[in-house]
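K.L.:
Generate coordinates for the sequence data below:
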Amino acid sequence: MTMQYTCEVEIAVARARVVELMADGNRAAEWMPGLASYRAVEGERGRPGSVSELRFDGVPGSGEMIEKVERRDEEHLDVVYLLGPVRNVVHNRFVELPDGRTQWTAEHIFHLPPGMVEGIGEQGQTGFRTNTQRSMETFKAWCEANA
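P.N.:
Got it, this is the predicted structure:
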């Protein structure tokens, strides 16, 4: 079963800097609430082919997840997150706007075990989208303050 949604935000920072800041695992805890550790397991963190372990504490969804970077270029950052039986494929797209801002679009495709989508329900699915949008707004504010 899959659950899919897209969120979007505009950031008042040039695209190259946005992608650079997003891929910088050393600073991820500054904008990712509850991130306790972000450890490279394989390859250079944030680069295609890399595998990292993220551990979250004290927030809903606390625990460990694996991050696999599949693609990174000036316009895309495609990542797969694995958390138990859940696989979340995230296609991040960064479009440079004429005024120097960046439009960030994040498409999330959750691959869930049978019955989990029904168990989450429509309200839960809305919660996933709301949390993603909130996280994107948090990154936007942090990015604009650290550009």
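K.L.:
going forward, measure contacts and count neighbours with C-alpha atoms only.
P.N.:
OK.
K.L.:
count of residues packed around the residue nearest to residue 69 when sequence neighbours are not counted?
P.N.:
In space, not counting the residues next to it along the chain, residue 69 is nearest to residue 79; the distance is 4.5 Å by Cα to Cα, 6 or more residues apart in numbering. For residue 79, the tally of surrounding residues (other Cα atoms under 10 Å) stands at 23.
K.L.:
Just the buried positions in the helix or strand encompassing residue 79, please.
P.N.:
Counting by DSSP states H and E, the element that carries residue 79 is strand 76-83. For strand 76-83, a neighbour-count test (16 or more other Cα atoms under 10 Å) marks 76-82 as buried.
K.L.:
Following up with a second sequence; could you model it the same way so I can compare the two?
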Amino acid sequence: MTYDTEIIVALPLEDFFKKLDDPANMKHWQKGLQSYELIYGSPGAIGSKTKLSYKIGKREMVLIETITAKNAPHEFHATYDTKGMHNVQENYFEETADGHTKWVSKNEFIPTKLFYRLMTLLLPGAFKKQSKSYMMAFKQFAEHGTSVATP
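P.N.:
All right, here's what the predicted structure looks like:
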């Protein structure tokens, strides 16, 4: 399953990327993020791997992020792996004529278990909605300092 999402953030490209690229900011726009731990490589470098742990309601999930490409401030690509799902994400950033940042995220979800294959077939909108909600949360954090982190 593949899809693209797009958003405009009212920040200049350089400021946008600095906020997006700072791991300390992740908790402010990735709802449910409990921790992140570098498990391989240098922070933010191509090939590095980070363990991301989430808790949403009673559900716990661990993702392994692998950075596959980075051309700051214009591109950031990564894969995210969890039990039953492989996600390839390509993010592109460009400054608009009015000094804002256009963020385009291209996603491909590749299920590795039957249950997740069924989810991608029956509920594709849920994946798109989740991606868009993270982007909107980042926009609110970047523009207004609004955080989704729970105290």
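K.L.:
which secondary structure elements does the longest strand seen in the second structure contact?
P.N.:
If you go by DSSP state E, the second structure has its longest strand at strand 59-71. Helices and strands touching strand 59-71 of the second structure, by 3 or more Cα pairs under 8 Å, 6 or more residues apart in numbering; DSSP states H and E, are strand 49-56, strand 75-82.
K.L.:
can you redo the ones you listed as TSV with distance to residue 138 of the second structure?
P.N.:
Formatted as TSV, the entries for those read as follows, by distance: least, Cα to Cα, whole Å:
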stretch	distance to residue 138 of the second structure
strand 49-56	17
strand 75-82	15
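K.L.:
sorry, back to before: taking the buried residues of strand 76-83 of the first structure, tell me the two that lie furthest apart.
P.N.:
Spanning the widest gap among these are 76 and 82, at 19.6 Å by Cα to Cα.
K.L.:
picking that back up, how distant is the strand holding residue 79 of the first structure from the center of its chain?
P.N.:
Centroid separation between strand 76-83 of the first structure and its chain, computed with Cα atoms, centre = their mean, to the nearest Å, is 7 Å.
K.L.:
next one: stretch 103-112 of the first structure
P.N.:
Centroid displacement of stretch 103-112 of the first structure relative to its chain, using Cα atoms, centre = their mean, is 8 Å.
K.L.:
what's in contact with it?
P.N.:
With Cα atoms under 8 Å, 6 or more residues apart in numbering as the test, stretch 103-112 of the first structure has contacts from 1-11, 85-97.
K.L.:
So for the helix ranked longest in the second structure, what gets flagged as buried?
P.N.:
Assignment by DSSP state H gives helix 124-144 as the longest helix of the second structure. By neighbour count, with 16+ other Cα under 10 Å as the criterion, the buried positions of helix 124-144 of the second structure are 127, 131-132, 135-142.
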